[in-house]
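Undergrad: Starting from these lines, generate the structure:
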Amino acid sequence: MSGEQEEIESPHNKPFLFDGGERKLAAHLRQVARGKSVLFHGTSLGSLIVRTDTLLVPSSGDPSISFTRSPEWAAHFAGLPKTDDDGLATVFVFEREALRYNYRLELHQDSIEEGAHNKFEMEERVYERDIRPVSKLLHAITFSVHSRVITLTSRRTSGPSTCPLQGPSRR
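TA: Here you go, the predicted model:
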């Protein structure tokens, strides 16, 4: 990693640094999602979600599970440390239609003020419901370890990047 960082705006109107690892993860996510209708969920609790096959509503704060259409935001949130996280920046790539069929997705916008213009994070949420089984709703799981990006794709996925949620695809 070159240590190169790019400043972008956070949803809280404070700039944060989007580093080379997040940029690499976001670029990989764009490839994984190409031509698909997907939503991303970035987290540092990936192994817990895989182990339980469940995405839990938070026990404090807003009682919702958030998804974004932006690979950059997913990569950013995947890298944020949490209490008891597993240290792996993980992004779950959900099939949007499968989610929408099983859960009520509600649009949510975090306004990002930039001069006279507002930008919005492209977010959708599921309120007050755990999501399970996660494995039935996934297109792929992508995680970043020591500057390497690895993707596991669903058996339902076809194409050249297909591997079992299957074997890893490394970049």
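Undergrad: rest of the way, CA atoms for contacts and neighbours
TA: Will do.
Undergrad: Helices of the chain, start to end?
TA: Applying DSSP state H to the chain gives helices spanning 20-33, 46-52, 71-78, 96-102.
Undergrad: Kindly compare burial across these and name the winner.
TA: helix 71-78 (a mean of 24; mean count of other Cα atoms under 10 Å).
Undergrad: on that earlier part again, now the helices of the chain in JSON lines, please, with extra columns for distance to Phe40.
TA: What follows is those, written out as JSON lines (distance: least, Cα to Cα, whole Å):
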{"stretch": "helix 20-33", "distance to Phe40": "9"}
{"stretch": "helix 46-52", "distance to Phe40": "13"}
{"stretch": "helix 71-78", "distance to Phe40": "6"}
{"stretch": "helix 96-102", "distance to Phe40": "9"}
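Undergrad: this one next, for a side-by-side:
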Amino acid sequence: MNERFRDPRGTWMSFLDEEILVRCPDCQGCAVVAVHPRYDTQTAEPSYLGAFAPRRLVCSACLLARDWPGKTIIRHSDARDPYFGLPLWLQTRCGGNLLWAYGRRHLDLLEDYVTARHRERGARPGSMSMVERLPTWLKSARNRSEVLKAIRRIRRGTPPSRHRPEGSPTRAEAGRWGT
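TA: Below is the predicted model of the structure:
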């Protein structure tokens, strides 16, 4: 059990720069939403930076690939990704509530928060962070063991990391675009 957790003061958008694991709309397997591989941060216009950069949905099981052009995201609170509106892969029921995460880093932060005996707010003032906006049932120490069991269930269903060398195509990209 962690002794101390310090709020990194990020928002929900802080987790959109990692791979978001979603349910594939075609085969219902685990698909990935990530920054488009041909997106160039050096030449992009400022409104395309960060969470608004173009994305690609790729399912390595059925070879589905779709592009999201950027600029407008959908804010979902019902366990869906903000680009394609697809259900998140990392979700499970927890005491009548729904526990969900965009990706591994988001799930790690939730686990670190729940296991900590002491929880500190970040030093920077301003609007509420994602941690401060967590639902009361998740923050409650009396739900700690149930939330940790739910996190373990989610982790058991998490596919292995899909990290690949920079610039190398995924199976879906190679199959669809002949790269």
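Undergrad: Quick check: TM-score for this pair?
TA: The TM-score (TM-score structural alignment, normalised by the length of structure 1) is 0.22; 63 aligned residues with a Cα RMSD of 4.8 Å.
Undergrad: related to what we said a few turns ago, out of the helices of structure 1, which comes closest to Arg148 of structure 1?
TA: Nearest of the helices of structure 1 to Arg148 of structure 1, taken as Cα to Cα: helix 20-33 at 8.6 Å.
Undergrad: how big is the angle separating that closest one from helix 71-78?
TA: With axes from the mean of the first three to the mean of the last three Cα atoms, to 10 degrees as the basis, helix 20-33 of structure 1 and helix 71-78 are set at 130 degrees to each other.
Undergrad: What helices and strands are in contact with helix 20-33 of structure 1?
TA: helix 71-78, strand 138-145, strand 148-153 (3 or more Cα pairs under 8 Å, 6 or more residues apart in numbering; DSSP states H and E).
Undergrad: re the thing from before, between the helices of structure 1, which gets nearest to Val149 of structure 1?
TA: That would be helix 20-33 among the helices of structure 1, by Cα to Cα, at 6.4 Å.
Undergrad: picking that back up, how about a markdown table for the helices and strands packed on helix 20-33 of structure 1, with distance to His108 of structure 1 added?
TA: Formatted as a markdown table, those follow (distance: least, Cα to Cα, whole Å):
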| stretch | distance to His108 of structure 1 |
| --- | --- |
| helix 71-78 | 14 |
| strand 138-145 | 21 |
| strand 148-153 | 27 |
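Undergrad: Out of these, which gets nearest to Glu113 of structure 1?
TA: Closest of the helices and strands packed on helix 20-33 of structure 1 to Glu113 of structure 1 is helix 71-78, at 16.2 Å (criterion: Cα to Cα).
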